[in-house]
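> This is the structure alone, sequence omitted:
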């Protein structure tokens, strides 16, 4: 007896949920179809009834990460400098990033830097452009309110967004490659302080 549409939809969702979590923790190259199906508690053979390939699943997973992304909510949230700094301080805890149940598009940047796969590379660029655009919108708005220590100039704002993303992504990528937790913490904290300095936020303001 063939499965119902509802059953097929639920099975596909189970695979997608498992893949999204594994891809966000370990990256495209470090996750196999077998591992995904084991996490979904389904047989390996059932995979191709729902997705043509691992690449197709990764694309679907990328779309899934855009839903309810914490980064998207932070950047689109209340118009305040304090709210924007939450975007930065969120990345101080590397363990929180790795164990996040709701990964955002930034995880593609953290996991896939340098990946030349023809499926992954365009999604990396899309993730970068999306996050950069969201940051620019937020920085422009705060700059108009005179809440940032630089002029309201689109070129300047674009460069600031590039620097913030580069510091965030670079720090996390390096920290994830270092086995010592103390050094991981120092790398992330140093990058965070540099970004907060760019935003004109002092350590005292951050703790209040």
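Sure thing, it's come through. These figures come from a predicted structure and were not determined experimentally.

> For the rest of this, base every contact and every neighbour count on C-alpha atoms.
OK.

> Tell me which residue is most central in the chain.
When the chain is reduced to its mean C-alpha position, the closest residue under C-alpha atoms, centre = their mean turns out to be residue 106, at 1.8 Å.

> ok, that residue to residue 82 distance?
Using C-alpha to C-alpha, to the nearest Å, one obtains 20 Å as the distance from residue 106 to residue 82.

> Also residue 179?
Using C-alpha to C-alpha, residue 179 is found at 32 Å from residue 82.

> higher neighbour count, these two?
More crowded of residue 179 and residue 82, by other C-alpha atoms under 10 Å: residue 82, with 13 against 9.

> Let me see the contact set for that one.
Contacts here follow C-alpha atoms under 8 Å, 6 or more residues apart in numbering; on that basis residue 82 touches residue 206.

> quick one: it from residue 196, how far?
For residue 82, the distance to residue 196 (C-alpha to C-alpha) stands at 10 Å.

> Tell me if I'm right that residue 138 and residue 77 touch.
No: look at residue 138 against residue 77 with C-alpha atoms under 8 Å: they stay out of range, at 9.2 Å.

> who's more crowded, those two?
When residue 138 is set against residue 77 and neighbours are counted by other C-alpha under 10 Å, the residue ahead is residue 138, at 21 against 12.

> Secondary structure element for the more buried one, which one?
Under the criterion of DSSP states H and E, residue 138 resides in helix 120-144.

> So which elements touch that helix?
If you count contacts as 3 or more C-alpha pairs under 8 Å, 6 or more residues apart in numbering; DSSP states H and E, helix 120-144 packs onto helix 54-65, helix 70-75, helix 106-112, helix 154-177.

> then this one, side by side with the first:
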């Protein structure tokens, strides 16, 4: 009996979601294809019916993860109409919730230290998705792209460090300092000398 229409696409999406979750939590190099396929509820043998290699999956998982993060941040901002959207996004991005829920968090800090050691194609995909995220932040904050570079670098760097340390109080202090600095970046942009 043939599979229903759209079955292959649905399975492919399950694999991409499983990969994005795994990469966000454990990085790319230490995650095997069988692990990803198991996370999607599938056997390893079916992988090559959907992707030519792991790099192709990584590239598609980057795109999915950034789209997912943008959607999450938009939803968070929509819930707090009483403050500027970018302020809400900063507060959430640099929160203990975002820090601790790596499997659904932003993939940029999760892979920042590792991506330079991956293939050129994967590095290009990371670069493209970082630029897309920076453009989203620039549009949301109504700031120029250059300021967005500084703001996103501050956000991603803060989360990466807050996740890396084993001292929860220090991690919380890093998040607070990151919020203060991110807001200063916006203040400088809105009140240039």
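Alright, I've got the coordinates. Since this is a predicted model, take the numbers as computed values, not measurements.

> What does the TM-score come to for these two?
Here the TM-score for the pair of chains, by TM-score structural alignment, normalised by the length of the second structure, is 0.77; 183 aligned residues with a C-alpha RMSD of 3.1 Å.

> which of the residues in stretch 43-61 of the first structure are buried?
By neighbour count, and taking 16 or more other C-alpha atoms under 10 Å as the criterion, the buried residues in stretch 43-61 of the first structure are 47, 50-51, 54, 57-58, 61.

> My guess is residue 47 of the first structure contacts residue 38. True?
No: taking C-alpha under 8 Å as the definition, residue 47 of the first structure is not a contact partner of residue 38, at 10.7 Å.

> and residue 170 of the second structure, what is it in contact with?
Applying C-alpha under 8 Å, 6+ apart, one finds that residue 170 of the second structure lies in contact with residue 162.

> Can you tell me what it aligns to in the first structure?
Taking TM-score structural alignment for the superposition, residue 170 of the second structure sits opposite residue 183 in the first structure.

> how much space between that match and residue 144 of the first structure?
Counting by C-alpha to C-alpha, the separation of residue 183 of the first structure from residue 144 of the first structure is 38 Å.

> Then residue 93 of the first structure?
With distances defined as C-alpha to C-alpha, the gap from residue 93 of the first structure to residue 144 of the first structure amounts to 31 Å.

> returning to what we had before: any idea which element the match of residue 170 of the second structure lies in?
Once you assign secondary structure using DSSP H and E, residue 183 of the first structure falls within helix 181-198.

> what's the angle from that helix to helix 154-177?
Computed by axes from the mean of the first three to the mean of the last three C-alpha atoms, to 10 degrees, the angle separating helix 181-198 of the first structure from helix 154-177 equals 170 degrees.

> ok, average deviation of helix 181-198 of the first structure from the second structure?
When the second structure is superposed, helix 181-198 of the first structure averages 1.3 Å from its matched positions, counting by mean C-alpha distance after the TM-score superposition for the first structure.

> mind listing what's buried in that helix?
Using 16+ other C-alpha under 10 Å as the test for burial, helix 181-198 of the first structure gives 184-185, 187-189, 191-193, 195-196, 198.

> Closest to residue 167 of the first structure out of those?
Sorting the buried residues of helix 181-198 of the first structure by how near they are to residue 167 of the first structure, with C-alpha to C-alpha, puts residue 191 at the top with 5.9 Å.

> how far away is the closest one from residue 137 of the first structure?
For residue 191 of the first structure, the distance to residue 137 of the first structure under the criterion C-alpha to C-alpha works out to 22 Å.

> Same check on residue 198 of the first structure?
Summarising the geometry, the distance separating residue 198 of the first structure from residue 137 of the first structure, computed by C-alpha to C-alpha, is 16 Å.

> cool, residue 96 of the first structure as well?
Summarising the geometry, the distance separating residue 96 of the first structure from residue 137 of the first structure, computed by C-alpha to C-alpha, is 26 Å.

> which other helices and strands contact the helix or strand that the helix holding residue 183 of the first structure is followed by?
The element immediately downstream of helix 181-198 of the first structure (helix or strand, assigned by DSSP H and E) is helix 203-206. Using 3+ C-alpha pairs under 8 Å, 6+ apart as the contact criterion, no helix or strand is in contact with helix 203-206 of the first structure.

> what's the matching range in the second structure for helix 203-206 of the first structure?
Under TM-score structural alignment, helix 203-206 of the first structure has no counterpart anywhere in the second structure.

> Show me what counts as buried in that helix.
Judged by neighbour count using 16+ other C-alpha under 10 Å, helix 203-206 of the first structure contains no buried positions.

> ditto for stretch 10-27 of the second structure
Within stretch 10-27 of the second structure, the residues scored as buried using 16+ other C-alpha under 10 Å are 11-25, 27.

> Chain neighbours aside, what residue packs nearest to residue 91 of the second structure?
Closest residue to residue 91 of the second structure apart from its sequence neighbours, by C-alpha to C-alpha, 6 or more residues apart in numbering: residue 179 at 6.8 Å.
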